[in-house]
Each structure stands twice: as C-alpha cells, then as structure tokens.
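In: what follows is a predicted protein model with its sequence.
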Amino acid sequence: AMHDEHAADEERQALRARAAVRDEDIKRLAARLAGDRSLAARLGSWRADCPPGMLTELAEAAETAGRTAVTAEAALVEARTVR
C-alpha cells in the first residue's frame, strides 16, 4: 500500500508539473492572440482610412514632390549663382 501511495504522489506531482507547463503555454498563446487581434484591428482601421488606390496616389504625390524639390533646388542654385 505504501508503494502505491508513493507512486500516486509521484504521478500527481508529474501531472501538476505538466499542467503548469500547459498553463504557461496558454498564457503565452493568449498574449500572442491579444497581439494578433490588436494588429488585426490596426490593419482594419488602416484599410478604412486608406482605401484601394490610395497608395498609388500617395506614391504619385511623393514622386511629384520629389520632382518639385529637384526643380526648386536647381532654381536656388541658379539664384545663388546670379548673386
């Protein structure tokens, strides 16, 4: 009987240890899930604020701004040279 109690106690300890490991795994997964949900919400918000085609428009605006900056820089250099 003593041997069975000892074996049962060892089994209970092993089960507790495995349950503790699972609890930690669950906590890590829950944290990742919360992060994923937060990211999904941010992406949804971004999609609402940035409809299809908006990135193309922004890229074109950036390109135009770049060309304007080059032209302005050239005009500035010319103006400094004239002085």
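Out: Perfect, I can see it now.
In: when you work out contacts or count neighbours from here on, use the C-alpha atoms and nothing else.
Out: Fine.
In: in the protein, what residue spans correspond to helices?
Out: 2-49, 54-82 (DSSP state H).
In: columns mean neighbour count on top of those, output as TSV?
Out: Shown next, in TSV, are the helices of the chain (neighbours: other CA atoms under 10 Å):
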stretch	mean neighbour count
helix 2-49	12
helix 54-82	11
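In: any idea how far A41 is from E57?
Out: Look at E57 and A41: by CA to CA, to the nearest Å, they are 24 Å apart.
In: any idea how far T81 lies from T68?
Out: Relative to T68, and taking CA to CA, T81 is found at 20 Å.
In: show me what contacts the residue sitting nearest the centre point of the chain?
Out: In the chain, the residue lying closest to the centroid (CA atoms, centre = their mean) is L39, at 5.8 Å. Contacts for L39 (CA atoms under 8 Å, 6 or more residues apart in numbering) come out as none.
In: adding another structure so you can compare the two:
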Amino acid sequence: MAASKVKQDMPPTGGYGPVDYRRNLPRRGLSGYSMFGVGVGLMVFGYWRLFRWNRERRRLHIEELEARISLLPLLQAEHDRR
C-alpha cells in the first residue's frame, strides 16, 4: 500500500487580511436628553389635563348638589302630602 500524500491547507502567503470586528450600527432614535424632555413634556401635559378634568368634575358635583338642594322642598312637600 502506497501512502497517499496529503496536502495540508495553509494560509495564503502574506497572511489573511484584517478582520473587521467592530460594531458598526447606525445611530437610531432620539438622544437620551430629548427622550427625557419628551417624557417631562408628556408628564406636564398629563397633569395639566388631570387638573382641568378635576376642576370640571368638581363643578359638575357642585351643580348636582345644587340641583338636589333645589328639589328638596318639592320632594319634602310630596312626602308631607301623603
């Protein structure tokens, strides 16, 4: 049996080229400061809407109480009539 001659893989002469291993991701989205500013702006807007809604709700509650107070003599007269 004749031994077969095996050719081993070797690097090319001069070596391989440099391997690019850095992350090359494009910058996306808003910066941290702008996201913080947007968050603060949304919070201020939300609190402003909440303040307006609470004022309106308080006004509606007072209106409902005034309606009940104005109907109280009528309801009392109906009750006394029976």
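Out: Right, received. Where do you want to start? Not measured: the values here are computed from a predicted model.
In: which position in structure 2 pairs with the residue nearest to the centre of structure 1?
Out: Aligned counterpart of L39 of structure 1 in structure 2: S70 (TM-score structural alignment).
In: now do L29 of structure 1
Out: By TM-score structural alignment, L29 of structure 1 lines up with L60.
In: for its match, give its distance to N54 of structure 2.
Out: For L60 of structure 2 relative to N54 of structure 2 (CA to CA), the value is 10 Å.
In: and if you look at G46 of structure 2?
Out: Taking CA to CA, one finds G46 of structure 2 at 12 Å from N54 of structure 2.
In: distance check, L58 of structure 1 against E5 of structure 1.
Out: From L58 of structure 1 to E5 of structure 1 the distance is 73 Å (CA to CA).
In: same question, V77 of structure 1
Out: 92 Å.
In: next: R80 of structure 1.
Out: Distance from R80 of structure 1 to E5 of structure 1, by CA to CA: 96 Å.
In: ditto for A20 of structure 1
Out: In terms of CA to CA, A20 of structure 1 sits 22 Å off from E5 of structure 1.
In: ok, now V21 of structure 1?
Out: 24 Å.
In: same thing with G66 of structure 1?
Out: Applying CA to CA to G66 of structure 1 and E5 of structure 1 gives a distance of 80 Å.
In: how about C50 of structure 1?
Out: With CA to CA as the criterion, C50 of structure 1 and E5 of structure 1 are 66 Å apart.
In: repeat for E60 of structure 1
Out: 77 Å.
In: all set now, cheers.
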